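Student: no sequence on hand, only this structure:
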């Protein structure tokens, strides 16, 4: 059985991310990045500040995945913020996939299949 470190640079943080990671590993998805920092908002001390952190990403194919738990992503303000960040990624040529936690809990395999389909078409 492969471990997260075999399948990803970094580790999934939440239960829904781990569930999707396991489904991706079961399908044999290529090695990706968990908790991928994208973009740079700049800073006063020169330390990069990411625009967003994708839960999973495959930078070579420019595919990013976000796993949104209701607790942290249900407000209109948060959803507008998420949309703006993801639209910025799309404008940079990324394919961005977003899944609600409930989708992942109900059918992580289907979510993983959609991710894998994008990975194979974005090569």
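Tutor: Thanks, I have it. Note that the structure is predicted; figures quoted are calculated from it, not measured.

Student: use CA for all of it now, contacts and neighbours both
Tutor: Fine.

Student: which strand or helix spans residue 35?
Tutor: Element membership for residue 35, per DSSP states H and E: strand 32-38.

Student: please enumerate the helices of the chain.
Tutor: 4-7, 15-26, 70-73, 76-91, 101-121 (DSSP state H).

Student: how about these, which one is nearest residue 59?
Tutor: Residue 59 sits nearest to helix 101-121 of all the helices of the chain, at 10.4 Å, using CA to CA.

Student: which other helices and strands contact that closest one?
Tutor: Applying 3 or more CA pairs under 8 Å, 6 or more residues apart in numbering; DSSP states H and E, we find helix 101-121 packed against helix 15-26, strand 63-68, strand 95-100.

Student: got another one to weigh against that:
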């Protein structure tokens, strides 16, 4: 064998191995061929058990676990190499959402039935604009803006707030992506979330809190009371309980954060119990707010 061919073969092996490592042990027939492997060579690796078929033309290489990342790749590549991971799974891939996804929403522009690697792939037809598709770690996924918009339909407004807090996306980015797919699943509630984020008024948050207290039969409170030199949102004077509404995290800069911590420390030092809630708590977990306030009032009374 000629020295030049040996060097070329070594380069090919290194490139193929690097591809396999980068893709968590997952690759397709077409990717292997693009890296220089013939179809017969792919067949030999499959026959020997070196590569295991996990979907039509999608393989998991021996020695690599079928990890959460590998499964996400399998779900997407089983639909097609032009498919795109979206929703909660894409937020997880963007490292914004920590919980590993049980399902993988996969978007494709092609109509009809699509092969699936397993029940984790949920295939949806959507013609995505180029500006809403990106590649992260060699996997096609929706951009952060569209990912969190789709995820918010199930996870609620908190995921939008977290994305804005990361400063990797803006409200304008969210509005633009939202406008490109006005009829997508969950668009109605998400539109209202965007309005709430854009407004962000404390008066609305305080109004909702007051309604929540009244509906739950919680009384003995007063709104906007000065204590220890600070104006508090809600005060239960007899119980020395303060309830503060933090609003949206992305509105809170470092100075605001520090002022709130200083205020909390001063109140605690003066014998107050302080409960902090967010807009997401009020709108999505109101029972949690009610239970926390009731528990604090009971402790104060005992």
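Tutor: Arrived safely, thanks for sending. Predicted, not measured: the structure shown is a model, and the values here were computed from it.

Student: quick revisit: mind putting the helices of the first structure into CSV with mean neighbour count?
Tutor: Listed next are the helices of the first structure as CSV, based on neighbours: other CA atoms under 10 Å:
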stretch, mean neighbour count
helix 4-7, 16
helix 15-26, 20
helix 70-73, 11
helix 76-91, 14
helix 101-121, 17
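
Student: who wins for proximity to residue 57 of the first structure among these?
Tutor: Using CA to CA, the nearest of those to residue 57 of the first structure is helix 101-121, at 10.0 Å.

Student: okay, the angle between the closest one and helix 15-26?
Tutor: 30 degrees (axes from the mean of the first three to the mean of the last three CA atoms, to 10 degrees).

Student: what's the mean distance for helix 101-121 of the first structure versus the second structure?
Tutor: Mean deviation of helix 101-121 of the first structure relative to the second structure after superposition (mean CA distance after the TM-score superposition for the first structure): 1.5 Å.

Student: that helix corresponds to what range in the second structure?
Tutor: Counting by TM-score structural alignment, helix 101-121 of the first structure pairs with residues 279-299 of the second structure.

Student: contact partners of the matching stretch?
Tutor: By CA atoms under 8 Å, 6 or more residues apart in numbering, the list of residues contacting stretch 279-299 of the second structure from outside reads 156-158, 205, 208-209, 212-213, 216, 218, 239, 241, 245-248, 273, 275, 277.

Student: how about a cut-off of 7 Å?
Tutor: 157-158, 205, 209, 239, 247-248 (CA atoms under 7 Å, 6 or more residues apart in numbering).

Student: tell me the two of these that are most distant?
Tutor: Applying CA to CA across these, the maximum distance is between 157 and 239, 31.9 Å.

Student: neighbour-wise, which of those two wins?
Tutor: Of the pair residue 157 of the second structure and residue 239, residue 157 is the one with more neighbours under other CA atoms under 10 Å, namely 26 against 17.

Student: now render the helices and strands packed on helix 101-121 of the first structure as CSV, adding distance to residue 34 of the first structure.
Tutor: Formatted as CSV, these follow (distance: least, CA to CA, whole Å):
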stretch, distance to residue 34 of the first structure
helix 15-26, 9
strand 63-68, 9
strand 95-100, 14
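
Student: closest to residue 9 of the first structure out of those?
Tutor: Of all these, helix 15-26 comes closest under CA to CA, at 11.9 Å.

Student: which stretch of the second structure lines up against the closest one?
Tutor: Counting by TM-score structural alignment, helix 15-26 of the first structure corresponds to 204-215 in the second structure.

Student: how much space separates residue 46 of the second structure from residue 12 of the second structure?
Tutor: Note on residue 46 of the second structure: its distance to residue 12 of the second structure, by CA to CA, to the nearest Å, is 19 Å.
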